[in-house]
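In: Everything below, folded, please.
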Amino acid sequence: MSLRANRVSEQMKKELGEIISRKIKDPRIGFVTVTDVKVTGDLQQAVIYISVLGDEEQKQDTLKGLAKATGFIRAEIGQRIRLRKTPEISFEFDESIAYGNKIETLLKQIKED
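Out: Prediction:
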């Protein structure tokens, strides 16, 4: 990833937290944490990694709500970050947190045995 793409992803991560928590009023969207943003080198695409508090149904509802608000979120990012073209955005769950928790649980089990 280029230095510029890295800077844009960090800026987007910062702005997205505020946009999602303050600007979007969709009741389907639960407590969301933006864990990472990956922007392509040409700044055309951005994948936003999120973690959501709640069960599987709440997570899926949140993803649907965010998908519906994609246009609004892109417009907000476009206003806040001065770019010639705002990247296309998509949301994905950050599985690394769940993976880390699973490893921690397994290590505790090994230690107890």
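In: When you work out contacts or count neighbours from here on, use the C-alpha atoms and nothing else.
Out: Fine.
In: Surely Pro87 touches Val47?
Out: No. Applying C-alpha atoms under 8 Å, one finds Pro87 not in contact with Val47, separated by 9.4 Å.
In: between those two, what contacts are shared?
Out: Contact criterion C-alpha atoms under 8 Å, 6 or more residues apart in numbering; residues bridging Pro87 and Val47 by contacting each: Val39.
In: which residues in this protein form helices?
Out: Remark: helices of the chain, listed N- to C-terminal, are 3-18, 56-68, 70-80, 96-112; assignment by DSSP state H.
In: residues in contact with the nearest residue in space to Ser2 that is not next to it in sequence?
Out: Leaving aside its chain neighbours, Ser2 sits nearest to Gly41 (5.9 Å; criterion: C-alpha to C-alpha, 6 or more residues apart in numbering). For Gly41, the contacting residues are Met1, Ser2, Ala5, taking C-alpha under 8 Å, 6+ apart as the criterion.
In: One more sequence to fold, the one below, so I can look at both together:
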Amino acid sequence: MSKHKNHREQTPGGSQRQLRVGELVRHAVAEMLMRGDVHDPVIEGHLITVPEVRMSPDLRLATIYVMPMGGRDAGEVVAAFERHKKFLRAEIAHRINLKFAPDIRFRVDERFDEAERIDKLLRSPEVQRDLEQGDDE
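Out: Here you go, the predicted structure:
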């Protein structure tokens, strides 16, 4: 294994190429949502963000993270995207110039939930007490 390849595997989120293609896919999906190209009552009934797309090292699989505003009906929204996977994959292939159209899968972006959980924990009386005791020392 070459030194260059080893460095690339350690890059958070993947290689520069993975990150660049992921961003192209993210923009393509976000544009389709903004223009209303995906005709589904669940998708049309929610404001949906696409915070991230992660590409596999061979660029053949795109994991598209979606989050409806307020986290409302996240499971239903992902199911709606799955129903339109074939259409979305074809549109992505048409909009970005890749040798192969990547397979796509959808996941709920749970980073917001995790951030909220940490925030609540930091505001808990136990943590506040520990922080105040730390100031006295």
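In: ok, so of the contacts of Gly41 of structure 1, who is nearest Gly78 of structure 1?
Out: Ranking the contacts of Gly41 of structure 1 by separation from Gly78 of structure 1, with C-alpha to C-alpha as the measure, puts Ala5 on top at 15.1 Å.
In: Pull the number of nearby residues for the counterpart of that closest one in structure 2.
Out: Structural correspondence for Ala5 of structure 1 with respect to structure 2 (TM-score structural alignment): Gln18. By other C-alpha atoms under 10 Å, 19 other residues sit near Gln18 of structure 2.
In: show me what contacts Gln18 of structure 2?
Out: Residues in contact with Gln18 of structure 2 (C-alpha under 8 Å, 6+ apart) are Arg54, Met55, Ser56, Pro57, Leu59.
In: sorry, back to before: any figure for the gap between the residue nearest to Ser2 of structure 1 and Phe72 of structure 1?
Out: Using C-alpha to C-alpha, to the nearest Å, one gets 23 Å for the distance from Gly41 of structure 1 to Phe72 of structure 1.
In: which residues in structure 2 does stretch 77-94 of structure 1 match up with?
Out: Under TM-score structural alignment, stretch 77-94 of structure 1 corresponds to residues 92-109 of structure 2.
In: Ends of that stretch, what's the gap?
Out: Where stretch 92-109 of structure 2 starts and where it finishes are 20 Å apart, if you go by C-alpha to C-alpha.
In: Considering the contacts of Gln18 of structure 2, which possesses the most neighbours?
Out: Using other C-alpha under 10 Å as the neighbour test, these are led by Met55, with 26 neighbours.
In: Good, we can wrap up now.
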